[in-house]
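> next input, structure requested:
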Amino acid sequence: MEKRALLLTYGLIFFVMVSWGLNVVMLKLLVEAFPPQTMTAFRILTAGIVTILIVLFGSSFQSLSKREWRYTLLGMVFGVVLHHTFLAQGLTMIDASNAVLILALLPLTTALFAVFFLGEALTKWRLLGICFALIGVFFIQGGIGSFQMEKGEVYLFIAMIVQAISFIFIKKTTATLDSKQVTAMMLLFGSIGLLLVSLVVEPTGVGSMMGASPFIYIVFFFSAIVATAVGHFVFNAAIQKIGAGQTAIFNNFVPFFGLVFSAIFLKETIYLYQLVGFLFIVAGVLFGTGYAEKHWVRKVPIQGKSM
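Next comes the predicted model:
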């Protein structure tokens, strides 16, 4: 890849990480302004419509086999309906700063599921990463290492875990199907599932979506179109161009920007134990996903051996 094209790819994926860190803060604002389940349904519906239009104008749809339909629907249930339901509900109960740190465990959790369900190796370095990540979790619970968790934290952990499960199904689907089409279908069909759930748990939710300030609607559309729709397309394109390993490492910027934006826009206090927890989680992700072992450990020359 040419240097200029590579720099452009890095710049775009970095912008996505900034928007995803900001998106957690935006969601915190949105769940306080609207009924969380109904807002989530319309936000994902908006993202789904945008992604479908992009796919339609960019390339033709491919017909799906029964296997592809099965994995796409499973990915939709876990990655869209369950993930966004628990994410929205959890954000009504805890600060955005804690939420982004919990969501930072996503790459590590995905790597662990890949070990159990996709047959990837679990090395000593990955085990070290798991230990680092667990230490980080104890810190973000208040700096005292307590196993007791608030309800909102439980919801965020569930949101993170079900999204990691969805990645396993997505990986199986995209082995034979274009990732952009999978993303668009999951968002559009998933929004229908979210809307059905919202009609049950929030019967008057649709009417409550009216009457907010113009600023809140700007936040809503920025979250839906830029962070969710465009962000996922850029992320998938980066995986295709520079590989999953290099792209995934950028995810470590998300909790950092989430902490910064929660302090700036929500006036949340960032504590030292949260920063320490963040560092442990980043170390856990680097080792637990196998990135450090692949790019650092195996490149260290062995003493006494000629190069």
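
> C-alpha only now, for contacts and for neighbours.
Noted.

> number of nearby residues for the residue nearest to I144 when sequence neighbours are not counted?
Leaving aside its chain neighbours, I144 sits nearest to F138 (6.7 Å; criterion: C-alpha to C-alpha, 6 or more residues apart in numbering). Residues lying near F138 (other C-alpha atoms under 10 Å) number 19.

> with the one 5 residues further on instead?
With neighbours defined by other C-alpha under 10 Å, the count for G143 comes to 17.

> ok, now which ones touch the nearest residue to it once chain neighbours are set aside?
Nearest non-adjacent residue to G143, counting by C-alpha to C-alpha, 6+ apart: Y273, 5.3 Å away. Y273 makes contact with 139-140, 142-143, according to C-alpha atoms under 8 Å, 6 or more residues apart in numbering.

> buried subset of those?
Buried by 16 or more other C-alpha atoms under 10 Å: 139-140, 143, out of those.

> this one next, for a side-by-side:
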Amino acid sequence: MPTPTRLTRLSPLVLAAIAVTVLAWASAFIVIRGVGPHFSPGALSLLRLLVGTVMLGILLIGRRWVKPTGREWLLILGFGVAWFGAYNVALNTAELSLDAGTTAMIVNLAPILVALGAGLFLGEGLPKWLAIGAGVAFIGVVLIGIGARDANGSIDPVAVLWALLAAVTYAAGVLFQKPALTRLPAAQVTWLGCAIGTITCLPFTGQLIADLQSAPVPSILGVVYLGVVPTAIAFSTWAYALSRVPAGQLTISTYIVPPLAILMGVLFLGELPTVLAIVGGILCLVGVALTRRRPRVRPTKTPLVRQSP
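Alright, predicted model coming up:
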């Protein structure tokens, strides 16, 4: 049986990095929803990643460069394609129909997927509570899917599937990124991943050029914000924390993203998920929490040894 992972004590800098990451990523769901009508999903991803790559490159100036090994290049390639490329396109597509809060609740299944992936591919095992939590979260996703409504009030299961794909690629990105951070600097890995994601989205260049010609200035600035804050800054603070905290423990911090996204959606967009979707989201959070439970280790009783008189 795998040994339960002990919780790592978090320093003030790591806590600050986690706070910045969570707030920035929650805001991303709102901004994507706001600029979505003026940019196609692929074009939005490409412009966001272009800005993010430039900003991350600036942050990399003057830092030591460590040459990746062949295995590390493969990990970075998987990280960049999955989390920066595929994740952004899937997320942007989902938010064309789903409100920000509902999308955030589905995407927050990623911690369970990270735990499942670690058990299947990293030899960490599949404990009982992981299976129970995954089952509860699955029920939550079904409820979200039933309760999800588009702008016309009709169910959009395809958008839910896009959000699930975003969760899968998010989890894959974490599983690729964590081992790459063992030896390589966090800033270097993040920049390489963003650059690879940008290359992955280059086929959308024509759409981006067309969208830029018709998009209003506030929407263009919104995409620039996505590139600077949720991408360059937040992924840097995430990588900093991930290099110092176990992946499973760190992903717990993302529990707060859906409630923040729902609150921001109400305040800035006037959007609120349906009651059924919120219930499903709560079940998803409960399921994720259950996967973090560990069996109690009963102390072994040391037999008393009678000494001879």
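
> need the counterpart of V257 of the second structure in the first structure.
Using TM-score structural alignment, the equivalent of V257 of the second structure in the first structure is V254.

> sorry, back to before: which helix or which strand is home to the residue nearest to G143 of the first structure?
Assigned by DSSP states H and E, Y273 of the first structure belongs to helix 272-288.

> same check, this time on R183 of the second structure
R183 of the second structure belongs to no helix or strand, assigned by DSSP H and E.

> quick one: the counterpart of it in the first structure from F280 of the first structure, how far?
Taking TM-score structural alignment, R183 of the second structure has T176 as its aligned residue in the first structure. Computed as C-alpha to C-alpha, to the nearest Å, the T176 of the first structure to F280 of the first structure distance reads 36 Å.

> how about the closest residue to W129 of the second structure other than its chain neighbours, what does it touch?
In space, and not counting its chain neighbours, W129 of the second structure is closest to T291: 5.1 Å by C-alpha to C-alpha, 6+ apart. Neighbour list for T291 of the second structure: 112, 115, 129-134 [criterion: C-alpha under 8 Å, 6+ apart].

> most neighbours among those residues, please name it.
If you count neighbours using other C-alpha under 10 Å, the busiest of these is I112, which has 29 neighbours.

> who's in contact with that residue?
By C-alpha under 8 Å, 6+ apart, the neighbours of I112 of the second structure are 130, 133-134, 288, 291.

> kindly report the same for F14 of the first structure.
Applying C-alpha under 8 Å, 6+ apart, we find F14 of the first structure in contact with F250.

> let's see that with 6 Å instead.
The contact partners of F14 of the first structure, by C-alpha atoms under 6 Å, 6 or more residues apart in numbering, come to none.

> please determine how far the aligned partner of it in the second structure is located from T103 of the second structure.
By TM-score structural alignment, F14 of the first structure lines up with A19 in the second structure. Between A19 of the second structure and T103 of the second structure the distance is 20 Å, computed by C-alpha to C-alpha.

> again, but for I61 of the second structure
35 Å.

> rewinding a little: so how many other residues sit close to the match of R183 of the second structure?
Neighbours around T176 of the first structure, by other C-alpha under 10 Å: 12.

> what ranges do the strands span in the stretch 201-307 of the first structure?
Taking DSSP state E, counting those that start in this stretch, the stretch 201-307 of the first structure contains no strands at all.

> in it, which spans are helices?
Along the stretch 201-307 of the first structure, counting by DSSP state H, counting those that start in this stretch, helices occupy 205-208, 214-221, 231-242, 244-249, 253-265, 272-288, 291-295.

> pick the most deeply packed of those helices.
helix 272-288 (a mean of 23; mean count of other C-alpha atoms under 10 Å).

> before we move on, the earlier item: and the angle from the helix holding Y273 of the first structure to helix 253-265?
Between helix 272-288 of the first structure and helix 253-265, the angle comes out at 160 degrees (axes from the mean of the first three to the mean of the last three C-alpha atoms, to 10 degrees).

> and helix 272-288 of the first structure, how far out from the chain's middle?
Helix 272-288 of the first structure sits 17 Å away from the centroid of its parent chain (C-alpha atoms, centre = their mean, to the nearest Å).

> so what does G277 of the first structure match up with in the second structure?
Matched by TM-score structural alignment, G277 of the first structure corresponds to G280 in the second structure.

> what's the neighbour count on F250 of the first structure?
F250 of the first structure: 15 neighbours (other C-alpha under 10 Å).

> so how far is K299 of the first structure from it?
Distance from F250 of the first structure to K299 of the first structure, by C-alpha to C-alpha: 21 Å.

> what helix or strand does the most centrally placed residue in the second structure sit in?
Centroid-nearest residue in the second structure, with C-alpha atoms, centre = their mean: Y170, separated by 4.8 Å. In the assignment (DSSP H and E), Y170 of the second structure maps to helix 157-180.

> scan the first structure for its longest helix.
When the first structure is parsed with DSSP state H, its longest helix is helix 3-33.

> can you state the direction angle for that helix and helix 253-265?
Relative orientation of helix 3-33 of the first structure versus helix 253-265 (the same axes, to 10 degrees): 50 degrees.

> and the gap between the equivalent of T85 of the first structure over in the second structure and L46 of the second structure?
In the second structure, T85 of the first structure lines up with V89, judged by TM-score structural alignment. V89 of the second structure sits 9 Å away from L46 of the second structure, taking C-alpha to C-alpha as the criterion.

> among those two, which residue is more densely surrounded?
Per other C-alpha under 10 Å, whichever of V89 of the second structure and L46 has more neighbours is L46, with 28 against 22.

> distance of the counterpart of A163 of the second structure in the first structure from H84 of the first structure?
A163 of the second structure maps onto L156 in the first structure, with residues paired by TM-score structural alignment. To H84 of the first structure, L156 of the first structure is 10 Å away according to C-alpha to C-alpha.

> then W69 of the first structure?
Distance from W69 of the first structure to H84 of the first structure, by C-alpha to C-alpha: 21 Å.

> who's more crowded, these two?
H84 (26 against 14).

> elements contacting the host helix or strand of the more buried one?
If you go by DSSP H and E, H84 of the first structure is part of helix 83-91. Applying 3 or more C-alpha pairs under 6 Å, 6 or more residues apart in numbering; DSSP states H and E, one finds that helix 83-91 of the first structure contacts helix 151-173.

> at 8 Å instead, please
helix 3-33, helix 36-58, helix 151-173 (3 or more C-alpha pairs under 8 Å, 6 or more residues apart in numbering; DSSP states H and E).

> want to throw those helices into JSON lines with distance to A227 of the first structure?
Converted to JSON lines, those look like this (distance: least, C-alpha to C-alpha, whole Å):
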{"stretch": "helix 3-33", "distance to A227 of the first structure": "5"}
{"stretch": "helix 36-58", "distance to A227 of the first structure": "9"}
{"stretch": "helix 151-173", "distance to A227 of the first structure": "17"}
